[in-house]
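>>> Here is the input, now give the coordinates:
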Amino acid sequence: MNSNFKTSASLKSSAKEILHGNWSKGIILNIIPTLYYIFVGIGTVAYTSTYNYYDPQSATNSTNSAFGIIVSILLGILTSGIVFVFIDWLKTKNAPETPFKSAFVAFTKDYFTGSFFIQLLNYIWVLLWSILLIVPGVIKAIAYSQAMFIYKDAVESGNTSDHYTDYITKSRQMMDGNKWRYFVLQLSFLGWDILAWLTLGIGYIWLAPYKSATFAAFYLDLKENQNTAEIID
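Here you go, the predicted model:
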């Protein structure tokens, strides 16, 4: 493993550095996914407390509905776009002037079509791997996790591909040897995630920007330690 890679603690430190004095902007930037987490948290408690009044099979069917898939894809586009903003924030050290508007950057004409199809392909492939076993699905989700950020760089460089699968392939290549680092980084937030859920999702008001900024720092760290030209070309 490349010894130049930053540790999880160092990546988190980079996230806290840009958020220091700018937490309000980080919170506003993440407000939509945060409200979603709060809604899910409260909904889960409400469902659990009245479980006997519902048909579990109906709940399963609802979860797997087309609407649920669309929501997952759109939420994935939104959260990826938020990381886009944090990537630029980390690079320039300048907080977004209009954080709420900036959160929807992946829905703009420059990014949306590619973002939608990359998220859709990502969803389908991870789902297919998960049908085999949960572990392969998790591994593939981690392997494909950088596809949207590679696409962002490609758009900005004016060197986009005609094949959206290329960005997932490049993510898999980029994450070769780095999947464990990413998994450990995710695991390092487990305690905070549990605490956030115990507060019915309210804790995500602070945790969501912290995590988004940290995963943006992870991507930048990968780029700095790999051949960026080969990744984007």
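>>> For the rest of this, base every contact and every neighbour count on C-alpha atoms.
OK.
>>> Past the longest helix along the chain, which element shows up next along the chain?
When the chain is scanned for its longest helix (criterion: DSSP state H), the result is helix 66-92. The helix or strand immediately downstream of helix 66-92 is helix 99-102, counting by DSSP states H and E.
>>> How far off centre is that following helix?
17 Å (CA atoms, centre = their mean, to the nearest Å).
>>> Now that helix: buried residues?
99-100, 102 (16 or more other CA atoms under 10 Å).
>>> hang on, the earlier thing: determine the set of other helices and strands touching the longest helix of the chain.
Secondary-structure packing of helix 66-92 (3 or more CA pairs under 8 Å, 6 or more residues apart in numbering; DSSP states H and E): helix 8-19, helix 31-49, helix 112-132, helix 147-157, helix 204-224.
>>> now the buried residues of helix 99-102 in a markdown table, with distance to residue 137?
As requested, the buried residues of helix 99-102 are exported to a markdown table (distance: CA to CA, whole Å):
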| residue | distance to residue 137 |
| --- | --- |
| 99 | 33 |
| 100 | 32 |
| 102 | 31 |
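>>> ok, so of these, who is nearest residue 229?
Nearest to residue 229 out of the buried residues of helix 99-102 is residue 102 (CA to CA; 26.7 Å).
>>> Just confirm that closest one contacts residue 29, I think it does.
Yes. Residue 102 is within contact range of residue 29, at 7.1 Å (criterion: CA atoms under 8 Å).
>>> anything in contact with each of those two?
residue 82 (CA atoms under 8 Å, 6 or more residues apart in numbering).
>>> I'd like the structure of this one too, to check against the first:
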Amino acid sequence: MWSRKELKDRAKSILREIYWCAFGVSIVIALAGGGSSGGGSAYHHNDSNVYNHFDDWRLALILLTISIGIVVLIFLRIFIGYNLEVGGRRYFIQSAQRKNNKKCFSFAFKEGNYIGIVKTMFVTKVFIFLWTLLLIIPGIIKSYAYRMVPYILADNPNIGVMDAIKLSNEMTRGHKFEIFVLDLSFIGWYLLGALALGVGVLFVMPYENATNAELYLVLRNNALTDNLCSSEDLLLQQQNTDEFNEW
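Predicted structure coming up:
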């Protein structure tokens, strides 16, 4: 079992040592998560057909520009954002264990890791989207069930799509509501951050990311203890060897 206080206390302990680096990584994770785009509006007051046609073309151009922008954002999210997110998660996992947290982003873009991350993250997001199409609540539940996928990929990018999804589902079974409450516990911090012209929100993100990494480590340990996976599945022995070699 785990408690919010324990996770947060451990996260704060780590952040005392790495806060500003964690802040930068958190910004990258947030940017990699995609963004929202707004639309514009046009008006006309002249009855002339010339001006009407001009307005039609202007509206079409605006819509085309927005559509292209959305496609570009989706493209960046899939082919760059997923890997940046997994690299960022790896940074926080390594930091939580006080292991080497260097080159975490390059790890996600290595030739042998890149495709595995993109494929698994994409399928996971598609599954969540499809569940959301059924009803909002099932989509939310599945988003919590698959919450650990990027963390699992941070350990083993090539574990396989269905294996990563299945393991995340098993890790979070019986913990979804507690994870939901954990998320709610940060709302107060984000509201305080929003009071500082919204800038303060940025300074809360490392705290949340570090706490979520601590959560993953607890759930990962539970999974290993319950034989839901092995250390070989998550390449933990290889990581220890690599760590030793680097030192």
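>>> about what we covered before: next, format the helices and strands packed on helix 66-92 of structure 1 as CSV and append mean neighbour count and distance to residue 195 of structure 1.
Listed next are the helices and strands packed on helix 66-92 of structure 1 as CSV, based on neighbours: other CA atoms under 10 Å; distance: least, CA to CA, whole Å:
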stretch, mean neighbour count, distance to residue 195 of structure 1
helix 8-19, 18, 18
helix 31-49, 16, 12
helix 112-132, 18, 27
helix 147-157, 20, 29
helix 204-224, 22, 9
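>>> nearest to residue 173 of structure 1, of those helices?
Once these are compared by CA to CA, helix 147-157 is nearest, at 10.2 Å.
>>> who touches the closest one?
Helix 147-157 of structure 1 is contacted from outside by 80, 84, 110-111, 114-115, 118-119, 160-161, 167-171, 219, 231-233, using CA under 8 Å, 6+ apart.
>>> what's the answer for stretch 166-176 of structure 1, then?
118, 122, 142-148, 150-151, 222, 226, 231.
>>> Looking at the residues you listed, which is nearest residue 208 of structure 1?
residue 145 (17.0 Å).
>>> show me the residues around that closest one that make contact.
residue 171.
>>> swap the cut-off to 10 Å and go again
For residue 145 of structure 1, the contact set (CA atoms under 10 Å, 6 or more residues apart in numbering) comprises 80, 119, 122, 139, 168, 171-172, 174-175, 179, 182, 215, 219.
>>> The residue nearest to the spatial centre of structure 2 and residue 112 of structure 2, how far apart?
Against the mean C-alpha coordinate of structure 2, by CA atoms, centre = their mean, the closest residue is residue 85 at 5.2 Å. Here the criterion is CA to CA, to the nearest Å. By it, residue 85 of structure 2 lies 17 Å from residue 112 of structure 2.
>>> Over to residue 144 of structure 2?
For residue 144 of structure 2 relative to residue 112 of structure 2 (CA to CA), the value is 28 Å.
>>> quick one: what's aligned to residue 124 of structure 1 in structure 2?
In structure 2, the residue paired with residue 124 of structure 1 is residue 126, using TM-score structural alignment.
>>> Ok, residue 171 of structure 1 next?
Aligned partner of residue 171 of structure 1 by TM-score structural alignment: residue 168.
>>> any idea which element its match lies in?
Using DSSP H and E, residue 168 of structure 2 falls in helix 161-172.
>>> which of the residues in that helix are buried?
Neighbour-count burial for helix 161-172 of structure 2 [16+ other CA under 10 Å]: 161, 163-165, 167-172.
>>> between those residues, which is closest to residue 4 of structure 2?
The closest of the buried residues of helix 161-172 of structure 2, once distances to residue 4 of structure 2 are taken by CA to CA, is residue 172, at 15.1 Å.
>>> Check the contact between the residue nearest to the centre of structure 2 and residue 32; I expect there is one.
Yes. With contact defined as CA atoms under 10 Å, residue 85 of structure 2 and residue 32 form a contacting pair (6.1 Å).
>>> what touches both of these two?
What both residue 85 of structure 2 and residue 32 touch, as defined by CA under 10 Å, 6+ apart, is the set 26, 77.
>>> Relative to residue 155 of structure 1, how far out is residue 109 of structure 1?
From residue 109 of structure 1 to residue 155 of structure 1 the distance is 11 Å (CA to CA).
>>> per the alignment, residue 221 of structure 2 corresponds to what in structure 1?
Residue 221 of structure 2 maps onto residue 224 in structure 1, by TM-score structural alignment.
>>> sorry, that was for residue 81 of structure 2
Using TM-score structural alignment, residue 81 of structure 2 sits opposite residue 75 in structure 1.
>>> coming back round to it: the longest helix of structure 1 vs helix 147-157, what angle?
If you take axes from the mean of the first three to the mean of the last three CA atoms, to 10 degrees, helix 66-92 of structure 1 sits at 60 degrees to helix 147-157.
>>> chain center to helix 66-92 of structure 1: distance?
6 Å.
>>> try stretch 61-76 of structure 2
With CA atoms, centre = their mean, you get 22 Å for stretch 61-76 of structure 2.
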